[in-house]
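Asker: structure, please.
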Amino acid sequence: MHVSERDPGDIAELTRRASVETKALQRDRYRAVLLALDGKEAVEIATAVGRSRRSVQDWVYWYRDGGVDNLLPGKSTGRPTKLPRGREAEFMARLDAGPRPEDGVCTLRGKDVVAILEREFGIKYSLDGAYDLLERLGYSCLTPRPRHENSDPQEMERFRQEAPFLSRP
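Answerer: You can find the predicted model right below:
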């Protein structure tokens, strides 16, 4: 590979970093650039460091374009969330408020959360994705069994006392 020392002292710095680096991948990056500066070809370097030819080429190009510090790994940001971080508080407030009459349920379940996300936030989530979102936001998918809005506690207790088929202690 045809690459030359970008800044004076880079070879010494790469040698120093390669000797003290504990992470194998990072150490191989330094070694690959050192071998390229020594005039070796990409295939030879790949064989020497035990990595792919394409990876070696990428590392050498990173060095050529940005210097020694450009060989350091960047922060992996990952895929952005469907629900923007700025709207999470709004979504949590909506869940904390409970079901609305237009939801048609007395307790929000996973499929109801999917419907809310699509209807009110304009975001399509799968059922598994909605459960992952709820878990990330600190919600549990377990809730107590809901009580119907027309249930009468006194009538339920009277039934428990007078039912002939229930055994009494």
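Asker: from now on I want contacts and neighbour counts done on CA atoms only, so please keep to that.
Answerer: Will do.
Asker: residues contacting the nearest residue to A42 once chain neighbours are set aside?
Answerer: In this structure, A42 finds its nearest non-sequential neighbour in R53, 5.7 Å apart by Cα to Cα, 6 or more residues apart in numbering. Going by Cα atoms under 8 Å, 6 or more residues apart in numbering, R53 touches 42-43, 45-46.
Asker: now do K40
Answerer: With Cα under 8 Å, 6+ apart, K40 has these contacts: M1.
Asker: what's the distance between it and M1?
Answerer: As judged by Cα to Cα, to the nearest Å, K40 and M1 stand 6 Å apart.
Asker: what do you get for R53?
Answerer: 11 Å.
Asker: now the common contact residues for those two.
Answerer: Shared contacts of R53 and M1, counting by Cα under 8 Å, 6+ apart, come down to A42.
Asker: L95: what secondary structure?
Answerer: helix (DSSP: H, G, I helix; E, B strand; the rest coil).
Asker: re the thing from before, list buried residues within the contacts of R53.
Answerer: Buried residues within the contacts of R53, counting neighbours by 16 or more other Cα atoms under 10 Å: 42, 45-46.
Asker: Throw the contacts of R53 into a markdown table and include secondary structure, thanks.
Answerer: Output for those, formatted as a markdown table (three-state DSSP):
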| residue | secondary structure |
| --- | --- |
| A42 | helix |
| V43 | helix |
| I45 | helix |
| A46 | helix |
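Asker: the structure of the following sequence is requested for comparison with the preceding one:
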Amino acid sequence: MIRIQLPPAEAEHLEALFRSTTDRKLRDRVQIVLMAHRGRARQDIATAPGVDRRTVTRWLNTYCANGLSGLRPKKSKGKSGHIPAALADEVKTWVLTGPAEQGLDRANWTHAELADHLLKTKGVRTSRSAVQRFCSKIDIRLYRPTYHHERGDPVQQAKARPEIAELGNGQGPGSSSS
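Answerer: Prediction:
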């Protein structure tokens, strides 16, 4: 049996955290500490969150050494991105101008095609998901519409109205009325 004596204020704080947290890992770890505080056996503590007895011992030791901050899950750092930040402007240009400007027969980029293009042109070997994260980080989306609805120039529209009216009457330029 592992018993931890918690001051009443700390036990109440852990109880409140246990009831309010949405983080499953933190909730399980706090539950382990609270069950040990209540005098439960290590095997009984392990069955509640479904962990091994050694895991219970590890989290209790961590709590004793570091307090609540030791129980909070840490996000793993992971492998750094393969795409150098110096390529951000060039990748943005590629996406905005489209793959056709790079000699490809596509209307739009996909993350996989952009990863392949990075490998062929820059020698940067990367994955589709890494390209997706990189594009998100530099605030660029690969979707590029193939058409634009832009407002016409009002001056040119005013000049064209008489010509259009003549065409509608059948008296356009080059028409003969014989």
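Asker: flag every buried residue along the longest helix along the second structure.
Answerer: Criterion DSSP state H: the longest helix present in the second structure is helix 154-169. Neighbour counts over helix 154-169 of the second structure (16+ other Cα under 10 Å) mark no residue as buried.
Asker: which ones are touching A12 of the first structure?
Answerer: Applying Cα under 8 Å, 6+ apart, no residues qualify as near A12 of the first structure.
Asker: any idea how far A36 of the second structure is from whatever residue of the second structure lines up with it?
Answerer: A12 of the first structure maps onto P8 of the second structure when the alignment is built from TM-score structural alignment. Using Cα to Cα, we find P8 of the second structure at a distance of 14 Å from A36 of the second structure.
Asker: for A86 of the second structure, same thing?
Answerer: 52 Å.
Asker: which one of these two has more residues nearby?
Answerer: Taking other Cα atoms under 10 Å, A86 of the second structure and A36 do not tie; A36 has more neighbours (22 against 8).
Asker: before we move on, which element is that one in?
Answerer: helix 24-37 (DSSP states H and E).
Asker: does anything pack onto that helix? Which helices or strands?
Answerer: helix 8-20, helix 42-47, helix 53-66, helix 68-71 (3 or more Cα pairs under 8 Å, 6 or more residues apart in numbering; DSSP states H and E).
Asker: wait, which of those is closest to V131 of the second structure?
Answerer: Closest of these to V131 of the second structure is helix 68-71, at 33.4 Å (criterion: Cα to Cα).
Asker: can you list the helices and strands packed on helix 24-37 of the second structure in TSV and add distance to G103 of the second structure?
Answerer: As requested, those are exported to TSV (distance: least, Cα to Cα, whole Å):
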stretch	distance to G103 of the second structure
helix 8-20	55
helix 42-47	60
helix 53-66	56
helix 68-71	53
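Asker: looking at those helices, which is buried most?
Answerer: helix 42-47 (a mean of 18; mean count of other Cα atoms under 10 Å).
Asker: that one packs against which elements?
Answerer: Helix 42-47 of the second structure packs on helix 24-37, helix 53-66, going by 3+ Cα pairs under 8 Å, 6+ apart.
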